[in-house]
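Student: quick one: sequence and predicted model below, then my questions.
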Amino acid sequence: MSPRSRMGELEQAVLETLWDAGSPASGREVHERLADRDLAYTTVMTVLDRLVAKDVVARERDGRAFRYAPRRSRAAMTADLMHEALEGTGAERDQALVSFVGEASADDLAALRRALADLT
């Protein structure tokens, strides 16, 4: 199971905040970016600690504080979820892929075609 599929909604929100930051962020910065959620600073720090323990987020010392950054990109973690979902289909893997592609938007299909062309 991928780390992202084992995350709660608040953990996901903190991770999204770190991805959106674009560079390592302090706990204070993450807390400020989540101000609309009315969370205690200690709650944000607890969530960051959990994400570090799950090896989803890296922590590096910056003076007396720490800075946090996602270990993997949003795209890489999304791909993990897609692979995890396909693994659960067993013998119906082909059908699951066909169903996915059948419901894809024109933009998604174009992106898939480009990706497949790049692989060949």
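Tutor: Great, that's in hand. Residues are numbered from 1 along each chain as shown.
Student: from here on, contacts and neighbour counts on C-alpha atoms
Tutor: Will do.
Student: can you tell me what sits against the strand or helix carrying residue 61?
Tutor: Take DSSP states H and E as the rule and residue 61 turns out to sit in strand 57-62. Contact partners of strand 57-62, identified using Cα atoms under 8 Å, 6 or more residues apart in numbering, comprise 15, 48, 51-52, 66-71.
Student: buried among the residues you listed? Make that a PyMOL selection.
Tutor: Remark: buried members of these, expressed as a PyMOL selection using 16 or more other Cα atoms under 10 Å:
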select buried, resi 15+48+51+52+67+68+69+70
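Student: so which of the contacts of strand 57-62 belong to strands?
Tutor: When the contacts of strand 57-62 are checked against strands using DSSP state E, the ones located there are 66-70.
Student: below is an additional structure, to be compared with the one above:
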Amino acid sequence: MRDFGDLEAAVMDRLWTWAKPASVREVLNDLNKDRDLAYTTVMTVMDNLYRKGWLTRELDGRAYRYVPVSSRQEYSAELMREVLDHSGDSATTLLRFMDDMSAEEAEAVRKALRRRQKRTSAG
């Protein structure tokens, strides 16, 4: 897995934020508020994201409507997993990461660990 390119990230950001199927034209119109892109450029990027497995699409009339396969949070978790796997020492890397967590983030981790412990104890 790799990080998105700049335009791929901009497309995914819009689709994640909107949380609804969107056409190339809708994404293009929003992207063109910040830059000047051609329809074919955005269409190619979205088709590439579809072919890479990041988007699904459904034909709506003559155009496709695209939806992300995973949420922004799921994508971020996969990136974090990849970083941990390649760190050489995932436990130490995770502990260093946790040193920078806010109190709210640390509490969320504690709650998740308690839920996980209950699941593994019950199973």
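Tutor: Done, it's in. Here the structure is a predicted model, which means the values were calculated and not measured.
Student: mind checking the TM-score on these two?
Tutor: After superposition, the two chains reach a TM-score of 0.90 (TM-score structural alignment, normalised by the length of the first structure), with 116 aligned residues with a Cα RMSD of 1.2 Å.
Student: hmm, back to that, give the aligned range of the strand holding residue 61 of the first structure in the second structure.
Tutor: On the second structure, the counterpart of strand 57-62 of the first structure by TM-score structural alignment is residues 55-60.
Student: next, the mean deviation of that stretch compared to the first structure.
Tutor: Mean deviation of stretch 55-60 of the second structure from its aligned counterpart in the first structure after superposition (mean Cα distance after the TM-score superposition for the first structure): 0.7 Å.
Student: sorry, back to before: tell me the one of the ones in strands among the contacts of strand 57-62 of the first structure nearest residue 21 of the first structure?
Tutor: Residue 21 of the first structure has its nearest neighbour among these in residue 69, at 8.8 Å by Cα to Cα.
Student: tell me how far that closest one lies from residue 11 of the first structure.
Tutor: 13 Å (Cα to Cα, to the nearest Å).
Student: and the contacts of the longest helix anywhere in the second structure?
Tutor: Using DSSP state H, we find that the single longest helix of the second structure is helix 103-122. With Cα under 8 Å, 6+ apart as the test, helix 103-122 of the second structure has contacts from residue 98.
Student: how far out from the middle of the chain is that helix?
Tutor: From the chain centre to the centre of helix 103-122 of the second structure is a distance of 23 Å (Cα atoms, centre = their mean, to the nearest Å).
Student: and if you look at stretch 43-53 of the second structure?
Tutor: Using Cα atoms, centre = their mean, the offset of stretch 43-53 of the second structure from its chain centre is 14 Å.
Student: now the element after the one helix or strand residue 76 of the second structure maps to, going C-ward?
Tutor: Per DSSP H and E: residue 76 of the second structure is located in helix 72-85. In the C-terminal direction, the helix or strand that comes right after helix 72-85 of the second structure (DSSP H and E) is helix 90-99.
Student: using the aligned residues only, give the average distance of that following helix to the first structure.
Tutor: Looks like 0.8 Å for helix 90-99 of the second structure (mean Cα distance after the TM-score superposition for the first structure).
Student: in the first structure, what residues pair with that helix?
Tutor: Counting by TM-score structural alignment, helix 90-99 of the second structure sits on residues 93-102 of the first structure.
Student: neighbouring contacts of the matching stretch?
Tutor: Outside stretch 93-102 of the first structure, the residues within contact range by Cα under 8 Å, 6+ apart are 86-87, 89, 109.
Student: residue in the second structure paired with residue 14 of the first structure?
Tutor: Per TM-score structural alignment, residue 14 of the first structure is aligned with residue 11.
Student: okay then, goodbye and thanks.
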